[in-house]
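A.B. asks: everything below, folded, please.
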Amino acid sequence: PVKQLELNAALDKFQSLGAEGSNKETVLRLEQIEQLLQLHKTRYKSRFITRIGDQIKQIDITEVAYFKAEDNEVLLVTENNKRYFINHALDQLAEMIDPSIFFRANRSYLVHISSIKKISKYFNSRLHLELEPVTREPVLISRVKVTEFLNWIDK
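C.D. replies: The predicted structure follows:
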């Protein structure tokens, strides 16, 4: 995987040093780099499947409000408050889904940015999230993750 910041730094350095040869060769090199980037572009999961009895249901990632770890199982909760068990751990899910729209709030929750309805300060420099659909217990951002969360939400 290629990190965008590292790529931008490399391209800036390449341009500042000046490419040997003509501008035409430079343009060709840049086009080749762009083509390679398209090949290595991270592809995130766009849907999940779950079993309901003997049926298989497909759920689009755009319908997901949050993922919740509960009793050694993971629940996928949709915007309509429908709950489905899925066969992935939260750690696996965090790698499979787009980090620009999902955030690992704590050990139990991976939340979609649009499911966050309210953010409040909480004891010990933590944050409390109110999600939609409503959760049974408070969803807290630890003191250690507050800065990371605020940077994520501010993108």
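
A.B. asks: drop to CA atoms for contacts and neighbour counts, all remaining ones
C.D. replies: OK.

A.B. asks: sec struct for the residue minimising distance to the centre of the chain, please.
C.D. replies: Centroid-nearest residue in the chain, with Cα atoms, centre = their mean: residue 99, separated by 1.8 Å. Three-state call for residue 99 (DSSP: H, G, I helix; E, B strand; the rest coil): coil.

A.B. asks: which residues touch residue 88?
C.D. replies: Residue 88 sits next to residue 74 when contact means Cα atoms under 8 Å, 6 or more residues apart in numbering.

A.B. asks: helix, strand or coil for it?
C.D. replies: Quick answer, by three-state DSSP: residue 88 is coil.

A.B. asks: how about the strands in this structure?
C.D. replies: For the chain, applying DSSP state E gives strands covering 47-52, 55-60, 64-70, 73-78, 83-86, 102-104, 109-112, 116-122, 126-131, 139-141.

A.B. asks: one more to put side by side:
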Amino acid sequence: MSIKVLIVEDESLAAQKLMRQLGDIIPPIEVAGWVPSVREATAFLQQQAVDLIFLDIQLQDGLSFQLFEKIDLATPVIFTTAYDEYAIQAFRVNSIDYLLKPFTLVDVQQAVDKFQRFHQTAAPRPDYQALARLLAQQAPPAWRERFMVTVGERIQSVPVAETAYLFAAQKYVFLVRKDGSQHIVDFTLDDLEQQLNPADFFRINRKYLIQRAAIQDMVQWTKGRVKITLAPNPGEDTIVSVGRSADFRKWLGR
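C.D. replies: The predicted structure follows:
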């Protein structure tokens, strides 16, 4: 008999990779659905029952722990997370399983094996809300730490630290790495402005969200604006908009 699972993950490439991994393990897995947000996960689970949930920590509309505040969730959960070792210890203490990104097929198989043992022995339900409180005490704000991107036919994990800037063009958002390579990402700049650490990233205009370390030079421009030289060179002028120039100067001084 197959195990019916829900994947709650805001990056489509990461979700697709997990689906492929679930298709390669034993016992058979039926993926009942994939949703990218707390709101959609809440709606799904109010309509359908599943045996197991793979739950990312950081979603489009906030931390996934909000899900436990919205519904009384008795379904076992395997968290997929990029949290540091202190927070991972909190998972262990609370007997909650997790997959530390980036994870392998072997990791997924071991997590499902653990779920089966949990299910067969009727182990006590973990206190998810206690875990959420503990993580809030231990961990800094859960800013995005990596992106899943495609390189040819391969899926690659790109740390945010390698990002120089992101820009919008032709209905897509492109991530530009420090080495000059570019990748399409599955988010709008509005989404990313909320997900990336504001100590490091600033939205200079409607088109560009830049990393502080990518700024090579700046000059005063017309109407109180600032013209920036970025590395790698985007091949066009990058100018802080009038409405953002004052906040940009404050950000630089922090």
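
A.B. asks: measure how buried residue 34 of the second structure is and give me the count.
C.D. replies: For residue 34 of the second structure, the neighbour count with other Cα atoms under 10 Å is 21.

A.B. asks: I meant to write residue 97 of the second structure there.
C.D. replies: For residue 97 of the second structure, the count of nearby residues is 20 (other Cα under 10 Å).

A.B. asks: for it, which non-adjacent residue is closest in space?
C.D. replies: Nearest residue to residue 97 of the second structure, sequence neighbours excluded (Cα to Cα, 6 or more residues apart in numbering): residue 78, at 5.2 Å.

A.B. asks: list the contacts of the one you found.
C.D. replies: Counted by Cα under 8 Å, 6+ apart, residue 78 of the second structure has contacts 52-55, 96-99, 111.

A.B. asks: related to what we said a few turns ago, need the strands of the first structure in CSV (columns: mean neighbour count).
C.D. replies: Compiled in CSV, the strands of the first structure are given as follows (neighbours: other Cα atoms under 10 Å):
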stretch, mean neighbour count
strand 47-52, 13
strand 55-60, 11
strand 64-70, 22
strand 73-78, 20
strand 83-86, 16
strand 102-104, 21
strand 109-112, 23
strand 116-122, 13
strand 126-131, 18
strand 139-141, 21
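
A.B. asks: residue 118 of the second structure versus the residue nearest to residue 97 of the second structure, what's the distance?
C.D. replies: Distance of residue 78 of the second structure to residue 118 of the second structure, computed by Cα to Cα, to the nearest Å: 12 Å.

A.B. asks: next: residue 214 of the second structure.
C.D. replies: Separation of residue 214 of the second structure from residue 118 of the second structure (Cα to Cα): 48 Å.

A.B. asks: what residue of the second structure takes the place of residue 71 of the first structure?
C.D. replies: By TM-score structural alignment, residue 71 of the first structure lines up with residue 170 in the second structure.

A.B. asks: nearest to residue 250 of the second structure, of the contacts of residue 78 of the second structure?
C.D. replies: Checking the contacts of residue 78 of the second structure against residue 250 of the second structure with Cα to Cα, the nearest one is residue 55 at 36.9 Å.

A.B. asks: isn't the closest one right next to residue 80, touching?
C.D. replies: Yes: applying Cα atoms under 8 Å, one finds residue 55 of the second structure in contact with residue 80, separated by 5.8 Å.

A.B. asks: picking that back up, could you single out the nearest of the contacts of residue 78 of the second structure to residue 132 of the second structure?
C.D. replies: Nearest to residue 132 of the second structure among the contacts of residue 78 of the second structure: residue 96, at 11.8 Å, using Cα to Cα.

A.B. asks: which residue in the first structure aligns with that closest one?
C.D. replies: Residue 96 of the second structure maps onto nothing in the first structure, by TM-score structural alignment.

A.B. asks: likewise residue 195 of the second structure?
C.D. replies: Here residue 195 of the second structure is matched to residue 96 in the first structure, going by TM-score structural alignment.

A.B. asks: wait, doesn't that match sit right on residue 45?
C.D. replies: Yes: contact criterion Cα under 8 Å: residue 96 of the first structure and residue 45 qualify, at 5.6 Å.
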